[in-house]
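Colleague: sharing a model prediction with you, sequence too.
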Amino acid sequence: MYGPYDKNGRRFSATLYTRTLPYLEKCDREWLVYSKELDKVFCFCCKVFRKGISKGKLGDEGYSDWHHVTTRVKEHETSLDHLTNRNKWFDMHKRLNLNETIDKIQYEQFKKERDYWKQVLLRIIAVVKFLAKHNLAFRGSNEKLYDKEFDPVIKEHVLRITSDELHVHYLGHTIQNELILLIAQEIKKELIKKIKEAKYYSIILDCTLDSSHQEHMTMIVRYLKLSYNFVTVEKSFLDFVNVDDTTGKRLLILHLRS
């Protein structure tokens, strides 16, 4: 354990952190802690559990009189305030181990709510991935929620929304677009990682017009996929790049930027 040193550079660990009981039995002063930054010792249980003004520096601002620290520690550990606070500390430690603290109910509610939102987000992400994988659009003339849900989690989620229990539901187009962007970024990172591992790859660039007559350059990469003793050629789409000039020089610049 780290601890203060005397003027001769000797650590007080033997005398300061250990208490000798009757019959020469020794025990650790677990409540005594040392701040390396402040160069002071503190009583942990008194610092945490004390009420009102502390009667000594050990339970408040800390103690750093190294000539008298051993005597002061011995006096402190037999004081009524210290014994009371130490019992509170031991009782709290015991209840924490048994998960019987006073905020157990609040923690259980928090954990239940956290797990609930985790299940909701997992389903929303699954829907986004399914539609993207099958090249399907998020179709609908409005964002009104209906009660025709087969999944029990989503059914409960919709019920909580329609009953005004929830105002943030993660079912709108904003969160959908954000999830699509985040998933796309992670997929792109994974593809780039595989391409770097392959070492050998080729880039295919092709330009096409969209419905608004905006020129787009499609970037596709072909690379080797190494799997045990098998080698296969994979082809992956990486990105669409807006093109304002279709000359070879401009396309090369856009490629290098991408």
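Modeller: On my side now, so go ahead.

Colleague: contacts and neighbour counts: CA atoms only from here.
Modeller: Fine.

Colleague: contacting residues for Thr174?
Modeller: For Thr174, no residue meets the contact criterion (Cα atoms under 8 Å, 6 or more residues apart in numbering).

Colleague: in what helix or strand does it lie?
Modeller: Thr174 belongs to helix 173-198 when elements are defined using DSSP states H and E.

Colleague: and the helix or strand that that helix is followed by, what other elements does it pack with?
Modeller: Using DSSP H and E, the helix or strand that follows helix 173-198 in sequence is strand 201-209. Here strand 201-209 touches strand 215-227, going by 3 or more Cα pairs under 8 Å, 6 or more residues apart in numbering; DSSP states H and E.

Colleague: show me which residues of the next helix or strand after the strand it packs on are buried.
Modeller: Using DSSP H and E, the helix or strand that follows strand 215-227 towards the C-terminus is strand 230-242. By neighbour count on 16 or more other Cα atoms under 10 Å, the buried set for strand 230-242 is 235, 238, 240-241.

Colleague: pick out whichever of these sits closest to Val73.
Modeller: Val73 has its nearest neighbour among the buried residues of strand 230-242 in Leu238, at 67.3 Å by Cα to Cα.

Colleague: pretty sure the closest one contacts Met219?
Modeller: Yes. If you go by Cα atoms under 8 Å, Leu238 and Met219 touch, sitting 5.6 Å apart.

Colleague: ok, how many other residues are close to Val153?
Modeller: Neighbourhood size, Val153 [other Cα atoms under 10 Å]: 15.

Colleague: can I take it that it is in a strand?
Modeller: No. Counting by DSSP: H, G, I helix; E, B strand; the rest coil, Val153 is not found in a strand; it is helix.

Colleague: next up, the contacts around it.
Modeller: 116, 119-120.

Colleague: switch the cut-off to 7 Å
Modeller: Contact partners of Val153, counting by Cα atoms under 7 Å, 6 or more residues apart in numbering, are Val120.

Colleague: structure two is appended below for comparative analysis:
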Amino acid sequence: MKKIEKTIHQDIFYPSNENEIKNMIENCEKKYKANSKTDSKLFILPHASYEFILPLLVNTFTSIKNDFDKVVIIAPSHLGKIDQSSPYNLFIPSYDAINTPLGILDLDKNVIEDHFKEDMKNDTYFEEESSFEQLYLLIKHYFCNKTIVPICAIIENAKQSKDFASILNTFVDDRTLVLLSANASSYQNSSLSYTKTNNFIKALENDERLLQLQRKNIIDSCGCGIIDSIIKTKQYKNKSWIVNLIEVESKISTSITKVNNVKKCVYHLSATIKDN
């Protein structure tokens, strides 16, 4: 019997009403719809309330060509390892499909069963991390029949990053859309957040080693580990990024801007892998 899980973060990060969600997307398209399609199948996208990040999501999703078979969604665990007794740092859902306000998305059970261990199944991570659900809705809206592979990852060092890349190598190919959920900075003093985001953007554009910069406290993006892992795969080895849009305090631009009217803030961005 097919096991279907329901989303739980509606009315917190996004509306629960189907028509309201679709109206929000359509309104964003009027201003932020991409001017052209990209050949890229690897993107960094933010997580937060749709109030702040939906323009970035819509801009990216309207740039994606419908020439892929499955969507791999990778997000970090902000709580770290929930079960300290587990030997694993990668987790996948146990269910077969997710029921969103826009309809049901099927998980790619072939990938999940063939490439992950049974003990890696832990639904708690996907209940705690709203970032998955924020992307599910856009996938369902724009690419309704695609299967998904959600992965919650804790990548803290080079070995974990290399091991994760080895797993990704077994199923990430040129017919796979990969979405990485990551914010450019943590929520902190606005001046420090600006500096960390600026450093993060430079690191992405110059293919620098994110985990090393994170350990030195030069950057503090929650996605350092997962980004470091994907850049180690044979599909995307040593590629750099192009930053598309940056959001802070509801201001959206193609370049980073300082905010002086708040004590604390977080920067969100969208980025596309560069074909170099």
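Modeller: Alright, I've got the coordinates. A quick note: this is a predicted structure, and the numbers were derived from the prediction, not measured.

Colleague: care to give me the TM-score?
Modeller: Here the TM-score for the pair of chains, by TM-score structural alignment, normalised by the length of the first structure, is 0.19; 89 aligned residues with a Cα RMSD of 6.5 Å.

Colleague: what separates Ser161 of the second structure from Gly225 of the second structure, distance-wise?
Modeller: Relative to Gly225 of the second structure, Ser161 of the second structure is positioned 7 Å away (Cα to Cα, to the nearest Å).

Colleague: just Ile246 of the second structure next, same as before
Modeller: Here Ile246 of the second structure is placed at a distance of 21 Å from Gly225 of the second structure (Cα to Cα).

Colleague: over to Leu245 of the second structure?
Modeller: 22 Å.

Colleague: which of those two has more neighbours?
Modeller: Higher neighbour count among Leu245 of the second structure and Gly225: Gly225, with 25 against 21, using other Cα under 10 Å.

Colleague: which strands and helices sit next to the host helix or strand of Phe130 of the first structure?
Modeller: Using DSSP H and E, Phe130 of the first structure sits in helix 104-133. Of the remaining helices and strands, none touches helix 104-133 of the first structure by 3 or more Cα pairs under 7 Å, 6 or more residues apart in numbering; DSSP states H and E.

Colleague: and it with helix 173-198, angle?
Modeller: Using axes from the mean of the first three to the mean of the last three Cα atoms, to 10 degrees, the direction of helix 104-133 of the first structure lies 70 degrees away from that of helix 173-198.

Colleague: buried stuff in helix 104-133 of the first structure?
Modeller: Buried residues in helix 104-133 of the first structure, counted by 16+ other Cα under 10 Å: 120-121, 124, 128-129.

Colleague: CSV for these, including distance to Lys193 of the first structure?
Modeller: Shown next, in CSV, are the buried residues of helix 104-133 of the first structure (distance: Cα to Cα, whole Å):
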residue, distance to Lys193 of the first structure
Val120, 30
Leu121, 27
Ile124, 27
Val128, 23
Lys129, 20
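
Colleague: sorry, back to before: in a markdown table, list the buried residues of strand 230-242 of the first structure along with distance to His255 of the first structure.
Modeller: Formatted as a markdown table, the buried residues of strand 230-242 of the first structure follow (distance: Cα to Cα, whole Å):
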| residue | distance to His255 of the first structure |
| --- | --- |
| Lys235 | 17 |
| Leu238 | 12 |
| Phe240 | 11 |
| Val241 | 9 |
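
Colleague: determine which two of those are furthest apart.
Modeller: Maximum pairwise distance in these, criterion Cα to Cα, is 18.0 Å, between Lys235 and Val241.

Colleague: Arg19 of the first structure and Cys43 of the first structure, how far apart?
Modeller: 14 Å.

Colleague: ok, which stretches of the stretch 51-200 of the second structure are helices?
Modeller: Assigned by DSSP state H, counting those that start in this stretch, the helices in the stretch 51-200 of the second structure fall at 109-115, 124-128, 131-142, 158-168, 190-205.

Colleague: winner for burial among the ones you listed?
Modeller: Ranked by mean neighbour count, these are led by helix 131-142 with a mean of 21 (mean count of other Cα atoms under 10 Å).

Colleague: tell me what that one is packed against?
Modeller: Secondary elements touching helix 131-142 of the second structure (3+ Cα pairs under 7 Å, 6+ apart): none.

Colleague: go again using 8 Å as the cut-off
Modeller: Judged by 3+ Cα pairs under 8 Å, 6+ apart, helix 131-142 of the second structure is in contact with helix 50-61, strand 70-76, strand 97-100, strand 103-106.

Colleague: want to try a markdown table for these, with mean neighbour count as columns?
Modeller: As requested, those are exported to a markdown table (neighbours: other Cα atoms under 10 Å):
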| stretch | mean neighbour count |
| --- | --- |
| helix 50-61 | 21 |
| strand 70-76 | 23 |
| strand 97-100 | 20 |
| strand 103-106 | 18 |
